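Asks: Sequence first, predicted model second:
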Amino acid sequence: MVTCYLKYVLDPYQIGAFEHYAKLWIPLVEKFGGQHHGYFLPSEGANNIALAMFTFASLAEYERYRQDSMKDADCIAAFKYAEDKKFILSYERSFFRPVFGDQV
C-alpha cells in the first residue's frame, strides 16, 4: 500500500473554490481504485494550507491512476477548474506506507 499526502498552499480568499475542487476529486480517486481519506481545510492557524490523503494498493496502481486521469473527461474538467480559478498557489506530494492497527 502507498498513501499519497498532498499539502496545498492556497489563495486564502478562495477556500470555497478549493472545497468544490476537493469534492470533485474524492469520487474520482475512488473511481480509479483508490481509497480517499479526505481533504482537510484551514480551520485554526494558517489560513492558506490544506491537506489531502488517499491510498492505492501500490505505487504502480497510483501511477496507473495518474496516467488514466489525464484521459478521463471528469478529471480533465477538475484540472481545468483549478487552472481557471487559480486557487492553488503551490503543492507538494509525498508518499507514505500506512500502518494500521490490524497489522502485526
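Replies: In hand now; what should we look at? Keep in mind the model is a prediction, meaning the values are calculated, not measured.
Asks: Only C-alpha atoms from now on, for both contacts and neighbour counts.
Replies: OK.
Asks: so K7 touches E92, yeah?
Replies: Yes: using Cα atoms under 8 Å, K7 is in contact with E92, at 5.3 Å.
Asks: And the two? Which one has more around it.
Replies: Between K7 and E92, counted using other Cα atoms under 10 Å, the more crowded position is K7 (17 against 10).
Asks: Which residues are in contact with the residue lying closest to A17 once chain neighbours are set aside?
Replies: With sequence-adjacent residues excluded and distances taken as Cα to Cα, 6 or more residues apart in numbering, A17 is closest to F87, at 7.0 Å. For F87, the contact set (Cα atoms under 8 Å, 6 or more residues apart in numbering) comprises 10-11, 14-15, 17-18.
Asks: Next one for the comparison:
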Amino acid sequence: MISCTVRYEIDPDKLPEFEIYAKAWLHLVVKLGGIHHGYHMPHEGPNDIAYCHFSFASLADYEAYRAKMWDDPECLRAYEHAKATKCIRRYDRSFTKPMFNGATVDELGL
C-alpha cells in the first residue's frame, strides 16, 4: 500500500470554498478506487494549512487513478471550482508506506 499526503496552503478567507473542494475529493478518491483517510483542516496554529491523506494498493494503482481523474467530469469540476475560487494557493504531495497494525511489546520481544 502507498499513501499520499497532500499539504495545502489555502486562502483562510476562502475556507468554505476549500471545504467544498475537500468534500468532493473525499468522494472522488473512493469512486476511483482509493481509500481516503480524511482532510485535516486548520484549527489551532496556522490558519492557512490543511492536509489530506489517501491510499491506494500500489503505486501503479495510484498512477492509474491519476490518469482516470483527468477523464472524469466530476474531478474536472472539482479542479475548476478550486481554480475559479482561488481557495488553494499551492500544494505539494509526499508518498509514504503506512503502518496500520500495532503489536504488544511482548509480541515485539521488547
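Replies: Sure thing, it's come through. Just so it is clear, the structure is predicted and the values come from calculations on it, not from any experiment.
Asks: TM between them?
Replies: Here the TM-score for the pair of chains, by TM-score structural alignment, normalised by the length of structure 1, is 0.96; 104 aligned residues with a Cα RMSD of 1.3 Å.
Asks: re earlier: turn the contacts of F87 of structure 1 into CSV, including secondary structure, neighbour count and distance to F40 of structure 1.
Replies: As requested, the contacts of F87 of structure 1 are exported to CSV (DSSP: H, G, I helix; E, B strand; the rest coil; neighbours: other Cα atoms under 10 Å; distance: Cα to Cα, whole Å):
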residue, secondary structure, neighbour count, distance to F40 of structure 1
L10, strand, 21, 12
D11, coil, 17, 15
Q14, helix, 14, 15
I15, helix, 19, 11
A17, helix, 16, 14
F18, helix, 24, 11
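Asks: Filter these by whether they're kept in structure 2.
Replies: Retained in structure 2 (both residues aligned by TM-score structural alignment, their matches' Cα atoms under 8 Å) from these: 10-11, 14-15, 17-18.
Asks: So D71 of structure 2: helix, strand or coil?
Replies: Put simply, D71 of structure 2 is coil when judged by DSSP: H, G, I helix; E, B strand; the rest coil.
Asks: What is the neighbour count of the residue mapped onto it from structure 1?
Replies: Using TM-score structural alignment as the criterion, the counterpart of D71 of structure 2 in structure 1 is K71. When neighbours are defined as other Cα under 10 Å, K71 of structure 1 has 10 of them.
Asks: again, but for the one 3 residues further on
Replies: Around D74 of structure 1 sit 14 other residues, with neighbours defined as other Cα under 10 Å.
Asks: distance of it from G101 of structure 1?
Replies: Distance, D74 of structure 1 to G101 of structure 1, using Cα to Cα, to the nearest Å: 35 Å.
Asks: what do you get for E63 of structure 1?
Replies: Using Cα to Cα, E63 of structure 1 is found at 27 Å from G101 of structure 1.
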